[in-house]
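Asker: Need a 3D model of the sequence below.
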Amino acid sequence: MDEKPPISKQHLTKDQALQKLRHYCAYAERCHSDVVNKLYDLGVWRKEHDEIIATLIEENYLNEERFAKSFAGGHFRTKQWGKNKIIQALKQKGVSPYCIKAGLKEIDEDDYEQTLQKLFSRKWESLKGTSNRFAKMKKATDYLLQKGFESHLIQPLFKASND
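Answerer: Presented below is the predicted three-dimensional model:
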């Protein structure tokens, strides 16, 4: 059996990497950790990472606050995530607490409450066959918590549904 030679990563020059990362950041908002991971994927030497990231920040290709706003607003609107889930995802990406707070301001409170109500109603209706009200409440609560909504906002929804 013939063995294949190990695949070696190409090592890009700093200018080549910078050009690729400009396209990468221009295509969609990115956070610092996304860019660092991309640098590793591109095989860029570790000693050049900080300088490349600094250049991207100076040229406004990389802006963590802008990323947090885009991420929070987008994930709320498209995936209907609650604030807790958005916060956890941003923390996982290493986004600063200041930027996370700025990102959450992108979510309109009225839209947030309407989305929560809509998700609750949809879930509650899907549980019509469940005869035990407490089992139904638990399933609905677990679903909304998993979506990232706060428990203090979920509980009042049950008072409104006398089903």
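
Asker: from here on, contacts and neighbour counts on C-alpha atoms
Answerer: Fine.

Asker: most centrally placed residue in the chain?
Answerer: A89 (4.6 Å; Cα atoms, centre = their mean).

Asker: Could you list the buried residues of the host helix or strand of it?
Answerer: Assigned by DSSP states H and E, A89 belongs to helix 83-92. Using 16 or more other Cα atoms under 10 Å as the burial criterion, the residues of helix 83-92 that qualify are K83, K85, I86, I87, L90.

Asker: Can you verify my assumption that the fourth one contacts I100?
Answerer: Yes - applying Cα atoms under 8 Å, one finds I87 in contact with I100, separated by 6.6 Å.

Asker: elements contacting the longest helix along the chain?
Answerer: Longest helix in the chain, counting residues (DSSP state H): helix 109-126. Other helices and strands packing on helix 109-126, by 3 or more Cα pairs under 8 Å, 6 or more residues apart in numbering; DSSP states H and E, are helix 133-146, helix 151-160.

Asker: Next, the second sequence, to be compared with the first:
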Amino acid sequence: MRQTHKTYTVDEAKAKLESYCAYQERCHRDVQKKLREMRMIPEAIDLIIHHLLQHNYLNETRFAQAFARGKFRTKKWGRQRIVRELKFRDISQYNIKIALQEIPESDYLETFHELAEKRLRQLENETNVQKKKKKLADYLLYRGWESSMVWEKVREVVSGEL
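Answerer: The predicted structure is shown next:
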């Protein structure tokens, strides 16, 4: 017996994608991928995306803002990582700039210092200062914090331990 895939009419696909977008903010790329998985033809994809945009189910600016807020608050990502991930999702430079304004500077700096302190506590048993510096820097850089901030923190730590 051959396995058949469910086919959708344009109206069924619209309804499905409306709830998909209402559940959580999505970017154009996610929506296009979902429609391709549903085996929709390019003309139908364009039609449905236009419908979602018109009815405000799909809004790239809103997605970028929610993404930046969420990744900063929950995963404690720095601006570099957020920008990289938004670019990966084909978000415009304009929307990336707006998204980064969602993160208050005071919260940003406070989170950075808390994260660095937490990582240092985890590295207390590391006796080799060079290794400790490298591990701290790698951790913060991977999370997307600006290298100038990271190296400043590393220098601070080293001077505090001598």
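
Asker: Please state their TM-score.
Answerer: The TM-score (TM-score structural alignment, normalised by the length of the second structure) is 0.93; 159 aligned residues with a Cα RMSD of 1.2 Å.

Asker: which of the helices and strands packed on helix 109-126 of the first structure sits most buried?
Answerer: Of all these, helix 133-146 has the most neighbours on average by mean count of other Cα atoms under 10 Å, namely a mean of 16.

Asker: what sits against the aligned residue in the second structure for the residue nearest to the centre of the first structure?
Answerer: Alignment note (TM-score structural alignment): A89 of the first structure maps to E85 of the second structure. If a contact means Cα atoms under 8 Å, 6 or more residues apart in numbering, then E85 of the second structure has no contacts.

Asker: Can you tell me how far E85 of the second structure is from I48 of the second structure?
Answerer: Distance of E85 of the second structure to I48 of the second structure, given as Cα to Cα, to the nearest Å: 25 Å.

Asker: try F72 of the second structure
Answerer: 31 Å.

Asker: same check, this time on L136 of the second structure
Answerer: Using Cα to Cα, L136 of the second structure is found at 47 Å from I48 of the second structure.

Asker: Residues contacting the longest helix of the first structure, please?
Answerer: Contacting residues not belonging to helix 109-126 of the first structure are listed as Q80, G82, K136, A140, Y143, L144, F149, I154, L157 [Cα under 8 Å, 6+ apart].

Asker: What lines up with the first one in the second structure?
Answerer: In the second structure, the residue paired with Q80 of the first structure according to TM-score structural alignment is K76.

Asker: if I look at the counterpart of D142 of the first structure in the second structure, how far off is W151 of the second structure?
Answerer: If you follow D142 of the first structure across to the second structure using TM-score structural alignment, you land on D138. Noted for D138 of the second structure: a distance of 10 Å to W151 of the second structure, by Cα to Cα.

Asker: Please apply the same query to K76 of the second structure.
Answerer: Distance from K76 of the second structure to W151 of the second structure, counting by Cα to Cα: 18 Å.

Asker: do the same with I96 of the second structure
Answerer: Taking Cα to Cα, one finds I96 of the second structure at 25 Å from W151 of the second structure.

Asker: same check, this time on M38 of the second structure
Answerer: Note on M38 of the second structure: its distance to W151 of the second structure, by Cα to Cα, is 47 Å.

Asker: For D34 of the first structure, which non-adjacent residue is spatially closest?
Answerer: In this structure, D34 of the first structure finds its nearest non-sequential neighbour in K93, 7.7 Å apart by Cα to Cα, 6 or more residues apart in numbering.

Asker: cool, and L35 of the second structure?
Answerer: The shortest distance from L35 of the second structure to any non-neighbouring residue, by Cα to Cα, 6+ apart, is to I45 (6.4 Å).

Asker: Appreciated, that's everything.
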